[in-house]
Structure formats: structure tokens, C-alpha cells
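**Student:** Here you go, sequence then predicted model.
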Amino acid sequence: MTSALARSAGFCSRFGLRLPILLAPMAGACPPALSIAVANAGGMGACGALLMQPAAILAWAAELRAATNGPFNLNLWIPDPPPRRDPAHEAALRRFLGGWGPEVPPEAADAAPPDFAAQCEALLEAAPAAVSSIMGLFPAPFVERLKARGITWMATVSTVAEARAAEAAGADILVAQGAEAGGHRGSFDAGTAEAGMVGLLALVPAVVDAVRLPVVATGGIADARGVAAALALGASAVQIGTGFLRAPEARIAPAWADALAATPPEGTRVSRVFSGRAGRSIATAYVAAATAPDAPPPAPYPVQRGLTGPMRELGTKGNDIDRIQAWAGQSAALARAEPAGEIARAVWDGARRLLA
């Protein structure tokens, strides 16, 4: 246990942190206020920049820096290959989704993420303490530019094989994502995301033993016990997402925040019905209907994300949990409706007592 505390102290020293708690970079659910609160408490803030244009990324970083000197992480998805399009299948999905929200126009399926190369340039210009990748590895030329500017690369991995590949590609830190995690699975291969799900209890020590890099544990960690367990297994820090979503600074829909408190581990489900990529959410009525045998299967990412956009927008505006993209990890019920800074300090104080 002494070595666990020493490891976490070394990680904190590297980034000027007071506690080894990192906010998960949750695209669409990480306003600057949430990162500011976590950073001011002594942890690391984060932004899931997947859907953000370069100017928005820079504006996010500027707003954070105006309120805190704490470090932060900017995260990007590695782009998938262009999706295969099937107009007949997309028409069936539009009809199905029309029963859950407004009529879905055909052009909704044409939704595309922002230009990845331009986003990478914005990350370099923003110059955060760290950038993180998910769904694969950054291209070698970009990694070289990160290292030249002294920016740490944290690579999200979900298997030992991915961990070894990330280390070989030049990652500085590995974020080991257990199957319990809410939101999208970080698998390098979209097609095998569900088949390759490994629980955090098995993943962390296996990754720690397989590589020489510091490991950050994430997935199903929402209280002091989870933090202490992850550090005892060999992690140097933890990353928490769902555990911060009920904080007022997260600003999620009240129906989503309330549902988290009542969601047991078995009340979540991994599916592709929101975006076309595998992700863990609350098992709402929509998720049940969209995964039923008679429902049209999801389109690939990002087509499915575009098609579900009208429904998700309606759900958020109407505070309707059955239409909200309600991502949730398996420890959702442990999330506390308290200020994010208090949550961060409390989980670390408790973990330190357990490890002492």
C-alpha cells in the first residue's frame, strides 16, 4: 500500500496535482465549469473534443485558463474508416426513430465529425498538459509534434494488446478502460468492441505487468473504495466520468442526473443504438426497443449518431430520460449530487485512508 501511495505521489508531481483524480473527457458532458472545479480541487480537468470545431476547442481552453492554473487534458477520437452507406436500411431507421422523436430527414444520416487534422492543430495551439486518444492511436507525425512541445500523450486502451501497441507508438501514459465504463468503448477495432470487453479488476494488473508506462485506471470508479482498489492493483491515478455527472457543474439534464442515482450495475447496457459505436448507457425504454429483435440494427458511426440527433435533442429539451443519450458506468448509483471539487477531494481522502 505504501508503494501505491508513492506511485500516485509521483504521478501528481509530474503534473502539479494535489490528488491523482482525473476527470474523464466526456464529449458533450464536460463544460469548462466541471474541469475548473476538478482542477481547483487539485485534480486534472478534461475536455472530450470529438464534436468541437478548432475554434471551440481553443475557446474551451481559454475559459478554463481564465479560472484556474490547474492542468487539463484534451481528448480526440481517432477517426474510423468511412462508413458503408445503405439507403434502404437508413430509411428503415428513420421510420423507427420517427416513433421516438421528430421525423428524421434523410440528410441527418450525412452527419460527419469535424476535420480531425484541424482539431489536432487546435490541440497543439491550446498546449494542454496532456492530450489523450481513444479508438486508436495518434499518427506518428502528430506524436512527434506533441513530444517536441512537451505535451504528454495519454492513450486509452481496453486490452493488453492495445496497451502494447500504444507503448510501441510512443504513448507516455496509458488509460486502461475497463468494461464497466460509461460512454463509448475505447476499442481500437470498432467491430470487436463488445467481444473484447475486459473488467477493470483484470485489466489494470495485466496492463501494468505488460508495459513500463504509468497506468491510469478508468471504468466503474466512483468512490474511495474504487480509487484505493485501482491504486492497489498498480495504477498510478484514476479517471472518473460518471461519478462526476451528478455534480451541478456537469449541467446534464435533471432526468439523466436523477436516473443515475437509481441505476444499479445491471441497469446499464452496452449497445450501438445512439451513435453506431459501442457504448454503455442506462437501459432506457429507447435502448430496450432499439435492441429488440424486430428493431432495425444500428447504422455505423457516425451515420447512427446523425439519425438519432433529432430524438436526442428532443429528449434533452424535454428532460425525457427515454430519449436522452444517458451514458452511465456500472457504478452510476455511487455518483453524488455534490460540487465536483468536494467529490474529488472526498474520494481521494477516503482512498488515502484505506491505503494508509
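**Tutor:** Nice, I can see it.
**Student:** Could you use CA atoms for every contact and neighbour count after this?
**Tutor:** Fine.
**Student:** count of neighbours near residue 293?
**Tutor:** Per other CA atoms under 10 Å, the neighbour tally for residue 293 reads 9.
**Student:** Look up how far residue 34 lies from it.
**Tutor:** Residue 293 is 39 Å from residue 34, where distance means CA to CA, to the nearest Å.
**Student:** got it, and residue 190?
**Tutor:** 29 Å.
**Student:** what about the two, which has more around it?
**Tutor:** Comparing residue 190 with residue 34 by neighbour count (other CA under 10 Å), the higher total belongs to residue 34, at 25 against 17.
**Student:** so who does that one touch?
**Tutor:** Counting by CA atoms under 8 Å, 6 or more residues apart in numbering, residue 34 touches 45, 249-250, 340.
**Student:** adding another structure so you can compare the two:
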Amino acid sequence: MIRTLFDISTALIQAPMAGVQDAVLAASVCEAGGLGSLPCAMLSKIQLIEQLELLSRSTSKPYNLNFFCHSTLQYTKLQKQQWHLTLAPYFNEYAIAESSLADEASRQPINQSIIDIIAPYKPAVVSFHFGLPAPFLLEQIKSWGASVISTATTIEEAKWLVDNGADAVIAQGLEAGGHRGHFLSMDLSLHKSTAELVQECVAQLVVPVIAAGGIATEDDVAHMQALGAAGVQVGSAYLLCNEANTSAIHRNAILSQQKDNTALTTLFSGRAARGICNRAMKELGSMPLHVPPFPYASIAITALRSRAEALGDSGFSPLWCGQKYIPREHMSAAQITQTLMQKWLV
């Protein structure tokens, strides 16, 4: 069903992965018949235009642009003081002065100026994390014929998305790497496995359900189809592909990780996300006290990350990765797409 909705030949969406990919990877998936995705939430306006130009030149097939639509909360002076006090030993270790830290985080929610930039390109699909944008923005996106999809972590969120204009829902299970897409409640105990959530959504929604989380093999894909999913969204499988921009430090962490060595953490951004456990998560806890609201936690952590990575150390890096991972080195994104979908029954 999503093949018809998105005008693609294979029912796979490449998950948008900020920091480890650009338009090149997305275009490769598009050319292989899937829906390639460009993560846009951390791009400046100039970068967004550059990436849109590259993507448009690289493929004539439908693609997906992904944005955040979180509410930006206030970052108080007290919150900053408490967070910096927590990180003070590391600031001392890496000789980082608090006065050198940036004032603003790079993750921004979609707004009218972004709509004005992307409208001339008329992307076939626009996806969202953390709910949906304001109705007047959604109306503009749909006016050029785009399909709108968003992530749900509970059946309540899935129903909310459908009621508020989503054409399909991404059912994100607990196994998924990177940021959780929850927006109605911050209670992580409400989240379920991909299989459980997919079955609930398939039974209760009238729109296509796209399975996301823990999908690493062609058998995983076939299993999600058997549960009623109209398609799958896959991210971690592409982390080591030829087109990925995954850093050497991140790649090494993926290849050397032990089984069951991922955890949900708020440490790196202020919102829960799944990544490989490292020094910061072990010493501070995966969900430390006094972590600032999303996305402000990333300001100080990014400074530590930069200093540590310069020394070849991944101890303060957000090593996003799904709970189930099969290393796929030296393969193109197109090859991975075709491999994963070879048991999908047309």
C-alpha cells in the first residue's frame, strides 16, 4: 500500500539519520526503489538548500524530507548551572571553559521559513518526529500533493497522528536506534516492542502502518509484513554502507560492540534515544539528573564530544544504533535495500 501512496517500487523507507548521512545515501535508496530520507532538523537554511539541490540532481524518484516539530522549552539559568556542575569534572579534564559554550542548540522545529524553502522542490513525502506541525503548515505541505507521515511510540500517539492529518504512521518499537518519537507522554514505560506496536496499530488504524525498530535482516522484514505492516523503516542497517558519513569513531564502536550493549539515554540531547553504551552513559547514568530539556543538553555535551573525538575517544559521542544490528560493511545503500527486501511478498 505504501508503494502506491509514495510511488515507490519497494516498501522500504530509509530512516533519516542526522549526523551520519546526507543526500547521497538518500538518493541511493531512492534509485534502488525505496524511499530515501534526508534528515533536515539540524541543517542550516543554506545547508538545506544545498542538500535539496544535490538530492534533486541525484534522483528523479520520490524522496522524503524529515523534520522535528518539538516545542522549544525554556532553558533556565538554574538548569544550565546544575547541568554544568554535573559536567564540571569533564570540563576540567578536557580544559573546556564554560564561557566558550554556545548559547543555542542546532535542532530546530519546522517553521514557515523552512516551508518556503522546500515548497519549490515539492517533495513527495514529508515526515516528522515528535508529532506534527501546526495545521497551517501541514496544509501547505499537502497543497503540493505531498504525503505526510510521522512516528508513534504508542497506539494513542498513532491514533492522534491519524486524527490530525497523517497519511501513514511509523510504529517505532523500543528496539529502534536514535531518538524516540514520543510526544504525548514522556513515560517510556508505555513503549512496546516493534512487533507489539505494529499489531496494535494494524488492528486499530485505517492508514498504512510502517514498522520501525529491530529490523536488521530480510527475515525481520518478512516478519513485519506477516504482522500486517505495509512497509518497514530501516536505519541502523545503513550505518556502515558506502554512502554513509558515519565517523570512524562511530564505525569502530558499532563493529566492536558487545551484544545487548545499547541503552536508551537522555544524556546527549535531553530526550530519550538509543545508542551504544559509552563512558558518559556509564559514569553519569543513561538518564542523569539535571539533564536540560531537549535539545539544550547537546550544547555542553557537544563541546566534550569534540575534544574527546579529537583524541580518538568515543566516550562522549552519541553512538546511535538499534538494539539489533548486523554489520553490513562495504555494501552500497542500494545493495542493502535490495537484500533486506528480498523476502517481501509482492
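**Tutor:** Sure, I can see it. In this text, all values refer to a predicted model and were calculated from it rather than measured experimentally.
**Student:** Neighbour-wise, which one of the contacts of residue 34 of structure 1 leads?
**Tutor:** Each of the contacts of residue 34 of structure 1 was scored for neighbours by other CA under 10 Å, and residue 340 scores highest at 28 neighbours.
**Student:** Could you check how far the aligned residue in structure 2 for it is from residue 22 of structure 2?
**Tutor:** Matched to structure 2 by TM-score structural alignment, residue 340 of structure 1 sits across from residue 333. Look at residue 333 of structure 2 and residue 22 of structure 2: by CA to CA, they are 12 Å apart.
**Student:** Any idea how many residues pack against residue 35 of structure 1?
**Tutor:** If we define neighbours as other CA under 10 Å, then residue 35 of structure 1 has 30 of them.
**Student:** cool, and residue 173 of structure 1?
**Tutor:** By other CA under 10 Å, neighbour count at residue 173 of structure 1 equals 22.
**Student:** And it, what's its match in structure 2?
**Tutor:** Counting by TM-score structural alignment, residue 173 of structure 1 lines up with residue 168 in structure 2.
**Student:** Equivalent analysis for residue 158 of structure 1, please.
**Tutor:** Counting by TM-score structural alignment, residue 158 of structure 1 lines up with residue 153 in structure 2.
**Student:** these two touch, right, its match and residue 176?
**Tutor:** No. Taking contacts as CA atoms under 8 Å, residue 153 of structure 2 lies outside contact range of residue 176: 10.3 Å.
**Student:** which residues touch the aligned residue in structure 1 for residue 33 of structure 2?
**Tutor:** Matched to structure 1 by TM-score structural alignment, residue 33 of structure 2 sits across from residue 42. Contact partners of residue 42 of structure 1, counting by CA under 8 Å, 6+ apart, are 17-19, 70, 345.
**Student:** roughly how far apart are residue 42 of structure 1 and residue 105 of structure 1?
**Tutor:** From residue 42 of structure 1 to residue 105 of structure 1 the distance is 46 Å (CA to CA).
**Student:** contacting residues around the residue lying closest to residue 177 of structure 2 once chain neighbours are set aside?
**Tutor:** Once flanking residues are discounted, residue 177 of structure 2 sits nearest to residue 322: 3.6 Å by CA to CA, 6 or more residues apart in numbering. Contacts for residue 322 of structure 2 were tallied using CA under 8 Å, 6+ apart; they are 175-178, 213-214, 235-236, 262, 274-275.
**Student:** Out of the residues you listed, which comes closest to residue 65 of structure 2?
**Tutor:** Checking those against residue 65 of structure 2 with CA to CA, the nearest one is residue 235 at 14.7 Å.
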